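> got a sequence here, can you model it:
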Amino acid sequence: MQPAQSVVVRNNVKIYGSGSTVIMLAHGFGCDQTMWRHLLPYLDDKYTVILFDYVGCGASDYAAYDKVRYSSLTGYAQDVLDICEALKLTKVNFIGHSVSSMIGIHAAIQSPDIFSKLAMICPSPCFLNFPPDYEGGFEKEDLKELINLMDKNYVGWANYLAPLVMGQDSNADLTQELETSFCSTDPKYAKPFAKATFFADDRALLSKLTLPTLILQSKHDNLAPTAVGNYMNEIIPNAQLEIVDAHGHCLHMTNPLTVSSIVQEFVS
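The predicted structure is shown next:
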């Protein structure tokens, strides 16, 4: 067990608001907690909102990085559980973006008593295609090439991935913000997280998640097609699916008002 203060520093934990309902916002791959600033103003006047950075991201303590621990999503889930333990949190409404949706599932299955509800923004339990039963969106060779590009040309990788993630119709400033976030993450930490994200297959976990679950799907998402949201909605026992008529994989940045209203109705 780690001292509470060391976990708070390690994961750059920030607390906003003072409401009785606790919301934890967990960022996606290549990002950090600053990506939530578009959504935060809609939440911090009503709820206690917890923000943090996974080790290896943002302003976390990079000295705490362990390459074995963070080679799989369970290591990132342990960050979530460590933070909840350090802050003595219970009945947490966990909101994860992209891969953090799966990280939240890992954490919730391991320690279900800590969490109240789980909301997922543009989630995917597996980015790989397994025809004819599952359409994750990518062939394995395509993802391998994407990871290899990180080694060959890291800036080029960021230039390619940011507009793909943010979506065709998105604000250029948001795309630039995401690209800058990708570029500012050291490849030493970004590549293992990328591999853990894009090559994970957590479909078997979905049926084990018993918490009330909200799946927020973007109608036009290059990373997680609507077939993925429908698939998850069918398998998670206590799920509801909301498809937002929007472009891109970052609804909390592009459509924060819509996301906040759906989330607030869900956690109330």
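
> for the rest of this, base every contact and every neighbour count on C-alpha atoms.
OK.

> OK, contacts around residue 20?
Residues in contact with residue 20 (Cα atoms under 8 Å, 6 or more residues apart in numbering) are 47-48.

> can you give me the helices for the stretch 51-200 of the chain?
For the stretch 51-200 of the chain, the helices defined by DSSP state H, counting those that start in this stretch occupy 73-86, 99-110, 140-152, 154-166, 172-184, 187-198.

> can you list those helices in JSON lines and add distance to residue 92 and mean neighbour count?
Below are those laid out as JSON lines (distance: least, Cα to Cα, whole Å; neighbours: other Cα atoms under 10 Å):
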{"stretch": "helix 73-86", "distance to residue 92": "8", "mean neighbour count": "20"}
{"stretch": "helix 99-110", "distance to residue 92": "10", "mean neighbour count": "24"}
{"stretch": "helix 140-152", "distance to residue 92": "33", "mean neighbour count": "14"}
{"stretch": "helix 154-166", "distance to residue 92": "28", "mean neighbour count": "19"}
{"stretch": "helix 172-184", "distance to residue 92": "27", "mean neighbour count": "18"}
{"stretch": "helix 187-198", "distance to residue 92": "24", "mean neighbour count": "19"}
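
> one more to line up against the first:
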Amino acid sequence: MLLTHSDPIRKNNVNITGNLNSTSTLIFAHGFGTDQTAWLPVIEAFKNDHRIILYDNVGAGKALPEAYSPNKYNSLQSYADDLTNICERLNISNAIIVAHSVSAMIAVLTTIGSPQFFKKMILIGASPCYRNDPGYTGGFEQKDLDDLYRAMDTNYFAWVSGFSSMAMANPDRPELAQSFADTLSAIRPDIALAVARVIFQSDCREKLQKLDKETLLIQTKEDIAVPLQVAEYLHRHISNSKLIIVNASGHFPHISASQEIVNAIQHFLIE
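Predicted coordinates:
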């Protein structure tokens, strides 16, 4: 008898919507602390003309809880393996992936291993490395990250309250930060901490030269998680990439400024 979590559709809570007869497929991949529902403000604009695939990373949303293991998900490659399994199961080829935050590098790793899945990539708030390094600005010193892990471990829900407001920005719309806090709070604290460590300690810079897909990089004017220098670094190191700065602040423009993201995606799709 097959284990339930050997089925990627159930394991990752895959949902297929939009125009099921369309020859164009958009796959939306969420970032840390959110789930596939974060894309709801964006996908409405694409439902008539595209088949849309949504899924939850293991450890988030309605992905099967028993599928998560800190030993298995100790690198971004494990999440890339999950995306690969989803694409294989659904016979995906020449799709367009729209990936936010950590899922951007997950998509990069997936594409390097299986270039047939995606013909274009749209990466929002992406970072190949969050830590500062000689000659590279990632945004965080290791001490900053150690302090973050300590805060998550000491009082997770207090950390959620502060982090959600800073990451979402848009203080004039506190309901957005509260919504992010709700999805963060729904994650088991030990899983959130383990996943955060994997994300913030990752370094995918050497992988970028292997990416040859047409890529749109979307960056906000101000993002506490990903400085503009990171987006510029990606632009320099990903051949055939385009960088646009949208009129939005915070790490979640698809939530806080969804029309900006819709416009950027639509223009890229017809180029």
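
> please identify which of the helices of the stretch 51-200 of the first structure is closest to residue 210 of the first structure.
Closest approach to residue 210 of the first structure among these (Cα to Cα): helix 99-110, 8.1 Å.

> returning to what we had before: adding distance to residue 18 of the first structure, write the helices of the stretch 51-200 of the first structure out as TSV.
Converted to TSV, the helices of the stretch 51-200 of the first structure look like this (distance: least, Cα to Cα, whole Å):
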stretch	distance to residue 18 of the first structure
helix 73-86	16
helix 99-110	23
helix 140-152	41
helix 154-166	32
helix 172-184	29
helix 187-198	32
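
> tell me which of these lies nearest to residue 211 of the first structure.
The minimum distance between residue 211 of the first structure and those falls on helix 99-110, with 8.0 Å, by Cα to Cα.

> read off where that closest one ends up in the second structure.
With TM-score structural alignment applied, helix 99-110 of the first structure matches the range 102-113 in the second structure.

> can you give me the neighbour number for residue 246 of the first structure?
A count of nearby residues for residue 246 of the first structure, using other Cα atoms under 10 Å, gives 18.

> touching, it and residue 216? I think so.
No. Between residue 246 of the first structure and residue 216 no contact is recorded; they are 11.1 Å apart, counting by Cα atoms under 8 Å.

> quick one: common contacting residues for those two?
Common neighbours of residue 246 of the first structure and residue 216, counting by Cα under 8 Å, 6+ apart, are absent.

> excluding chain neighbours, what is closest to the equivalent of residue 237 of the second structure over in the first structure?
Aligned counterpart of residue 237 of the second structure in the first structure: residue 235 (TM-score structural alignment). Nearest residue to residue 235 of the first structure, sequence neighbours excluded (Cα to Cα, 6 or more residues apart in numbering): residue 207, at 5.6 Å.

> so what corresponds to that neighbour in the second structure?
Using TM-score structural alignment, the equivalent of residue 207 of the first structure in the second structure is residue 209.

> so that match, which of the three states?
The local conformation at residue 209 of the second structure, judged by DSSP: H, G, I helix; E, B strand; the rest coil, is helix.
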